[in-house]
Each structure stands twice: as structure tokens, then as C-alpha cells.
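Undergrad: give me coordinates for this.
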Amino acid sequence: MRINLTLTRRTAVLGVATLVAVGGAVAIGLSGNSAAPTANAGTTGTAILAPALAADTGPLASDAFPGITVRGAGKVTGTPDTLILTLSVNKTAGDVTSAMNGLVTTMTAIQNSLKANHVADADQKTSGLGVGPEYDYSGNKRTVTGYQATENLTVTLHDTKAAGATISAAAAAGGDATQISGLSTDLENNSGPLNQARDAAFNDAKAKATQYAKSAGRTLGPVVRVEETVSTQPNGAVSADSAKSAASGGSIAPVPIQMGSTDVTVQVTVVFSFS
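TA: Sure thing, here's the model as predicted:
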């Protein structure tokens, strides 16, 4: 371990050490009236102790570094309760009006099918709309061959058990102009896993703080500040490739869907005082 110290004046420094904190940084304050030197050992976390003695200019302030800052992490795995479906309709015709009218007819049929399967209007969102010419570039020239109209729809499915049948029915309603391009999971009701992850993260931080306070010869006091970061990460989410298909008309068997799991992770930074 190599420690580099830079002294800007004639100073006697004692009690500087580097401690390793797995999964987070730790800063311990003891006493002193100048900034603590920084020790860098290239680890995932460092602990900085203030000098026990400093300079020859006067007595030390007893409360210059009165506490300890630690980071903790907690992760809980939950089961997703929501599916996000993305689909599109493409209609081609000889003119814009015909292409748009065909698009309207097909997308209306899909939306009506979703409503019939208890998908609320609020859970259906138009996420794209376009119309434009298609060209033939043969013979070294560009010739308009028709017009294509496209509309994208994002659908939130809360009934995951019925989702496979709902998706298949929507694809059948849209026919060959329908393309399902994406399917993902989400954990909307995450209060249970989130609370558990918070408890785990705080307990992790407190255990580190207790250990470092003991090593520093101090007693851990009340919490001064808590900051948190929350993230969710699906595990084995439904892939877009497994859900992508073009409908061929008629009835379609319910799409088999595996919900997988979702990790809820909480990271906290906690500042403890010394008692």
C-alpha cells in the first residue's frame, strides 16, 4: 500500500490510515483544524482519518471532524406485475388518402380488441405516426410506387395472466398489417421489495459505520443525513425477438409469456455523528 501526503507547511501528522470499505466509501472524522490528507490505495472505498496532531500554531478543534459517512447497498428480487407491449400497423396504397384510411381501419380494430380484453384507454398510447412515398430506383431513376402509412402503439398490460391471449387477439384483429416489435416487463407495485431493500441498505451502512467507529475508538451516535438511489433491473425479461411476428389472419393461440424477475436495488449514503 502506498500513501502520498503533501504538506504545505511545517506540520507533524499522526494517525493517517487507509481502510477498505467493500461496496462504498467511508469518511471518518476525529479532530483537527485543517483538511485531512487523502490516501488513495485504488480500492472500491477509502476511509480518511483526520490528523491526531497538527501544526504548531495552536490547540486542535475537538469538533472539526465530528462524524462518519458510509455507503450501504440492499437488493431484493421481486416478480414483475406489468407488461409493456409495442406494436405497429403499416398500410401501403397508391395514394396517401387510401393508405391513411387503411391505417385507421386496422388500428381501430386493434384498439377495439384491446378494449374488449379489458385494456383501458389510458393504457393505450400512440407513440408514432407517419406517412410517406415509396420509391422504385430501377432504371437509374426514382419513381413513386405508392404511399405507406405507419402508426405505433404502446400498450400497458396489467393482467399478466391474460396478457398472452390479449396480445394474440390484437394481432389477429390487425391482420397482416400488424407487427409486434417489443415486449418488456415492469414492476409498478414495488413498495414491498423497495422497503425491504431500504432496510437492507441501511443495515449494511450501519454495520460498516459501527465497525469503523470501533476501530477509531469512538462510539456511534445518531444519524445526521440519509441519501438514497433506487434502481430496478429486469432479469430474463421478455425479449423483443420472441414476441415479434406478423399476423396472418384468423385466430392466434395465446402467446406464451414468462415474466421472469426484477431486482430492486437501493444504495444509501448515511452520515452518523459520534456520541
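Undergrad: CA atoms for contacts and neighbours, from now on please.
TA: OK.
Undergrad: mind listing the helices in the stretch 1-150 of the chain by residue range?
TA: In the stretch 1-150 of the chain, the helices defined using DSSP state H, counting those that start in this stretch lie at 96-116.
Undergrad: another one to check against the first:
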Amino acid sequence: MIRALILATALTVPAATAIAQDEPGRLSLSATGEVQVVPDMATVQSGVVTEARTAAEALNANSRRMNGVFEALAEAGIERQDIQTSNLQINPVWSNYSAGEQRRITGYQATNTVTARVTELDELGATVDALVASGANQIQGINFSLEDDDAARREARLRAVAELRETAALYAGALEIELGGLLEFSESGGGRPQPPVMFARAESFAADTPVAAGQLTVSVTITGVFAIGD
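TA: The predicted structure follows:
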């Protein structure tokens, strides 16, 4: 849901490009429209890291604990299609360097990480707790986003265009020039989410770990090149 209060549109007019020296008769301006929104979904990256003497033992131990992670996600109401394996690897564990001795492999480490899409943000903290209780010993991060940002992006576009037109008129008046038609137009931009909530390697959490979703900024930047009349 778009908040009633919308950030003031930011304007970017690089001094070097306001009036291109090598292209007389052109006025180039940029404007950015921004809208603050409350996120309605999140992705959680969690997983299991295990170590054992052999690669097979490390992987078997990892698989047993990962089954608990999948069960916890299912009990939290997360559909199977919203869960995706994002990292699976087995790496050797080396001995510490010692003068006069060669390093050797002392065991193996298996890592399995899954990314889960969570739409019930009120249950996000409890979901993290359930993951850790079920065997996950690594929570790599939580990223918030919008399931559908079309309305916010449309509003940001409208505000960017309004700002561009207003700024073009302001420059035309200040420079005592007459603007012609629009020669070029381009758009760039995207959502600017809050930094992801990060957790270190975890062993346990208090019940209902507090997680704040904050706000996202959906932004669109446009650039217009106007002809300058004689």
C-alpha cells in the first residue's frame, strides 16, 4: 500500500549537461520521482553448515538437518514453490599452517542454503526462530520487497514527469529562452530497498525474534532533451 505521504521529488541537473556546449539549441534535464511504500513480502536465506571426517559424512549430516529446515518452512505456511536451493557445496577443511609442515585436509564442510519467500511478514520473526530451532545454523539475510510495485512505479513516473516539465519551464524563464519540442526522452531507475537484515552464524534466537520491515523507496529517473527555439 502506497503511503499517503510521498517523498518530494528529487531533481538532478548536472551543470555540465544543463546546456550541452557541443550541441547548441538543446536543453538536457533529469528528474527523479520517488514514492515510499511499505514492503509486503520478504525473502529469507537460511541453511545448514556441517563438518565431518569425510565428504559423504558431512553431506549426510547436512541432509538430515536440512530436512528439519524444510519441515519448519512448511509448518510456517510457506509453499514448496516458494522455496529454492540457492547454494550447495562441499569444501575441504585444511589444517593450520605450521612451519616445516605441509597443510593437509582434516575433514570436509558441507553447506546447503535455501531461499524462502515469506508473504506473512507478521510471522517473519517466528519463522526465523523456527528455522534455527529446526537445525538451521546459518541465517544469511532477509530482504524486503513488493509483490507488485506497478502502482508505486506509475506514481513515481508521473511525479518525475511533472518535475521535469516544471524544471524545464523554470530554466527557460531564468535563461530567457523559448523551449521547443521534446527531442529525446529516456527512463531509468528502480526500487531502493532498505539494507537487508543480516544475521551472523546462529545457534539460537529468543522467541519471536523482532524483525522490522521498514520502508522501500521506488524511484524512477527520467531524462528529457528539449529544443531551444530561435
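Undergrad: superposed, what's their TM-score?
TA: The pair, once superposed, lands on a TM-score of 0.78 when counted by TM-score structural alignment, normalised by the length of structure 2; 216 aligned residues with a Cα RMSD of 3.0 Å.
Undergrad: run a quick neighbour tally on the aligned residue in structure 1 for Val69 of structure 2.
TA: The pairwise alignment with structure 1 assigns Val69 of structure 2 to Ile110, based on TM-score structural alignment. A count of nearby residues for Ile110 of structure 1, using other Cα atoms under 10 Å, gives 24.
Undergrad: can you give the contact residues for stretch 197-205 of structure 2?
TA: Under the criterion Cα atoms under 8 Å, 6 or more residues apart in numbering, residues 129, 132-133, 136-143, 211 lie in contact with stretch 197-205 of structure 2.
Undergrad: just stretch 63-81 of structure 2 next, same as before
TA: For stretch 63-81 of structure 2, contacts defined as Cα under 8 Å, 6+ apart pick out 47-48, 112, 116-118, 127, 130-131, 134-136.
Undergrad: which of the residues you listed fall in helices?
TA: Using DSSP state H, the members of those that fall in helices are 127, 130-131, 134.
Undergrad: adding distance to Leu183 of structure 2 and neighbour count, write these out as a markdown table.
TA: Below are those laid out as a markdown table (distance: Cα to Cα, whole Å; neighbours: other Cα atoms under 10 Å):
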| residue | distance to Leu183 of structure 2 | neighbour count |
| --- | --- | --- |
| Thr127 | 53 | 23 |
| Ala130 | 57 | 23 |
| Leu131 | 55 | 25 |
| Ser134 | 60 | 18 |
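Undergrad: any idea which of those residues is closest to Glu34 of structure 2?
TA: Distance to Glu34 of structure 2, by Cα to Cα, is smallest for Thr127 among those, at 31.7 Å.
Undergrad: what does that closest one align to in structure 1?
TA: In structure 1, the position corresponding to Thr127 of structure 2 is occupied by Thr166, as judged by TM-score structural alignment.
Undergrad: who's in contact with that match?
TA: With contact set as Cα under 8 Å, 6+ apart, Thr166 of structure 1 has these partners: 113-114, 117, 254.
Undergrad: gap between it and Thr156 of structure 1?
TA: With distances defined as Cα to Cα, to the nearest Å, the gap from Thr166 of structure 1 to Thr156 of structure 1 amounts to 11 Å.
Undergrad: what's the answer for Glu228 of structure 1, then?
TA: Distance, Glu228 of structure 1 to Thr156 of structure 1, by Cα to Cα: 28 Å.
Undergrad: who's more crowded, these two?
TA: Shown here are Glu228 of structure 1 and Thr156; by other Cα under 10 Å, Thr156 has more neighbours (22 against 15).
Undergrad: quick one: contacts for the more buried one?
TA: Thr156 of structure 1 neighbours (Cα under 8 Å, 6+ apart): 82-85, 119, 123-124.
Undergrad: what does it align to in structure 2?
TA: With TM-score structural alignment as the criterion, the equivalent of Thr156 of structure 1 in structure 2 is Arg117.
Undergrad: do the same with Asp136 of structure 1
TA: The equivalent of Asp136 of structure 1 in structure 2 is Ser95 (alignment by TM-score structural alignment).
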